[in-house]
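[1] give me the fold of what follows.
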Amino acid sequence: MCRWIAYSGTPVLLSQVLFQPEHSLIDQSLHSRMGVETTNGDGFGIGWYPRETETADPAVLRDVGPAWNDRNLREVAHHTRSGLFFGHIRASTGTAVQQSNCHPFRSGRWLWMHNGMISGFRRIRRDLALAVAPDLYADMEGSTDSEIMFFLALTFGLADDPPGAVARMAGFVETTAEAHGIPHPLQMTVAVTDGERVWAFRYSSEGRSRSLYVSTKVDALRALHPDVSFLRELSDETRLVVSEPLGDLPGAWNEVSESSYGVVQPDGGALHRFRPEYADGPGPRG
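    This next block holds a predicted model:
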């Protein structure tokens, strides 16, 4: 499995979030506390929206080496400031360790990253891939279930309705797996953004999803911890969504409920129930 972080809010140096916290994403690449594997060394990636540029498309840096000793990652993170960025460290579930399989995945202004897996992926991979829209199919570069999930969501209307598109993607994966006799196929925590809002999803077919947390509102954290200077630099809208907490600051982290999704946006956030959507209507099936 993998670990990831999504940041939205006051522009900061990427290193302030990726490297500096006590249990930062880089620390988690070696010492994960809540992942299936302790070590996540099968590649990494960061995606960020540059400030004051003519394009709204994000920049992406991905590589196959472990995050903890990559000099380019450290160099970029210490010199790049952004108000919306993703970071991901990979532990492969069977597909090749190659740059095109590292998250986050990008299509136009969209970024996508995933922790989890599709069980029996090798058996249903062809059926899933053939459902991707023809005009999108050629843009798939890797061999992971995560990338196919992204392109299915794009096919099912991500640009117009992100929650609905992810629900239709999840329903299609489960329906396809069911036809092949694969039980409980989907395990996912997903983050996706268009550069303005971040959607985060926690769902699994068996109802035992991987961990996911969202940070407490900054104004509440300032009241709890007036001595923490870093909090004074952040806007009230700043939020982080993470696979596991970046430290042990009391009151800082809240577990995202099972089978739910949240949206982080400039005017606040909200949490909603998540249910896959099937061709014959919304779930559950059976």
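[2] make it CA atoms for all contacts and neighbour counts henceforth
    Noted.
[3] quick check: longest strand of this protein.
    strand 3-13 (DSSP state E).
[4] closest to the centroid, which residue in this protein?
    Geometric centre of the chain, nearest residue: residue 191, 3.1 Å, by C-alpha atoms, centre = their mean.
[5] wait, it touches residue 201, no?
    Yes. The pair residue 191 / residue 201 is scored as a contact, 6.5 Å apart, by C-alpha atoms under 8 Å.
[6] I'd like the structure of this one too, to check against the first:
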Amino acid sequence: MCRWLAYQGKPCFLDEMLHQPNHSLVMQSMEASKAVTAVNADGFGAAWYGEKPTPALYREVLPAWSDANLRSLAQHTKSHRFMAHVRASTGANTSRENCHPFNVKNWLFMHNGQIPEFERVRYQLERQLDEPCYLKRKGTTDSELIFLLLMQHGLDQNPKLALRRVISMIEVEMGNKGINDQPFKAALCISDGHQYWALRYASFGTPPTMFYKSVDSGVVLASEPFELDRHEWKSIPAQSFVEMVGEQVTVTEFHIA
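    Below you'll find the model as predicted:
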């Protein structure tokens, strides 16, 4: 399973989150402790907002720990809002197009989890995209498809409602294919350049982990803490919708019906 983090607050160097902590995201790409898959070596990505409404995006197929460009970039880039993701593929090819975060206009999306037996439902779900959204599809992952479905179903108007609509659609198609013994799982994060929304959800069972922590300069949301001392990190409960506005984190229950 993938690992990710999202930060917003006072501008800081990306390196302060990606490399410097003693269990940093780059360290987690080699040895995650809260994931089914300990090694996340199928590419990585980082995205950050600056003076323009659209974000900068850097994605690569190399493991995060071996990319000198990422280290240099992170040491010299400051942002008030950024996200990063290290990937463990659940089946899709390792390519830049399949690395998170995904970007459309001012929106960013990243995801940990999967649609089980995705190839069995992929055709029906892709058919739900109208032509403008379909033409934005560059890769082959279930994550990018979820993002584009959210864009089509009102993400820019009501993210929580869009998530309900899209997850319901996914679970209906899973049911139609008789995929009832495996859950849809998601720990995902979305930004429009002004705030974050996140979701920790599973159809049944335990969803992927998610935590947050207030830091001196702002707030961090992450798949797992980037510090070995974790007592200040708060776990997001299962079936929860998260809103991060400024340094305020609001957690509410999330249900499909």
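[7] quick one: average offset of the longest strand of the first structure versus the second structure, please.
    By mean C-alpha distance after the TM-score superposition for the first structure, the fitted strand 3-13 of the first structure averages 0.5 Å away from its aligned residues in the second structure.
[8] what about the helix or strand that that strand is followed by, distance to the chain center?
    Remark: after strand 3-13 of the first structure, the chain's next helix or strand is helix 14-18, criterion DSSP states H and E. Its chain's average C-alpha position is 16 Å from that of helix 14-18 of the first structure, according to C-alpha atoms, centre = their mean, to the nearest Å.
[9] helices or strands up against helix 14-18 of the first structure?
    helix 25-31, helix 71-77, strand 81-89 (3 or more C-alpha pairs under 8 Å, 6 or more residues apart in numbering; DSSP states H and E).
[10] tell me the most buried of these?
    Counting by mean count of other C-alpha atoms under 10 Å, strand 81-89 has the highest mean neighbour count of those, with a mean of 26.
[11] contacts for that strand?
    2-14, 18, 25, 29, 40-51, 66-67, 103-104, 113, 195-196 (C-alpha atoms under 8 Å, 6 or more residues apart in numbering).
[12] at 7 Å what do you get?
    The contact list for strand 81-89 of the first structure (C-alpha atoms under 7 Å, 6 or more residues apart in numbering) reads 2-14, 29, 40, 43-51, 67, 103-104, 195.
[13] residues in the second structure aligned with it?
    Strand 81-89 of the first structure corresponds to residues 78-86 in the second structure, going by TM-score structural alignment.
[14] and the matching stretch against the first structure, how far off on average?
    With mean C-alpha distance after the TM-score superposition for the first structure, stretch 78-86 of the second structure averages 0.4 Å from its match.
[15] as a check, name the ranges of all helices in the second structure.
    Here the second structure has its helices, by DSSP state H, at 15-18, 25-31, 68-76, 118-126, 131-134, 142-152, 159-176.
[16] quick one on the thing from earlier: how many residues are close by the closest residue to the residue nearest to the centre of the first structure other than its chain neighbours?
    With sequence-adjacent residues excluded and distances taken as C-alpha to C-alpha, 6 or more residues apart in numbering, residue 191 of the first structure is closest to residue 200, at 4.4 Å. Neighbourhood size, residue 200 of the first structure [other C-alpha atoms under 10 Å]: 26.
[17] translate residue 200 of the first structure into the numbering of the second structure.
    Match for residue 200 of the first structure (TM-score structural alignment): residue 198.
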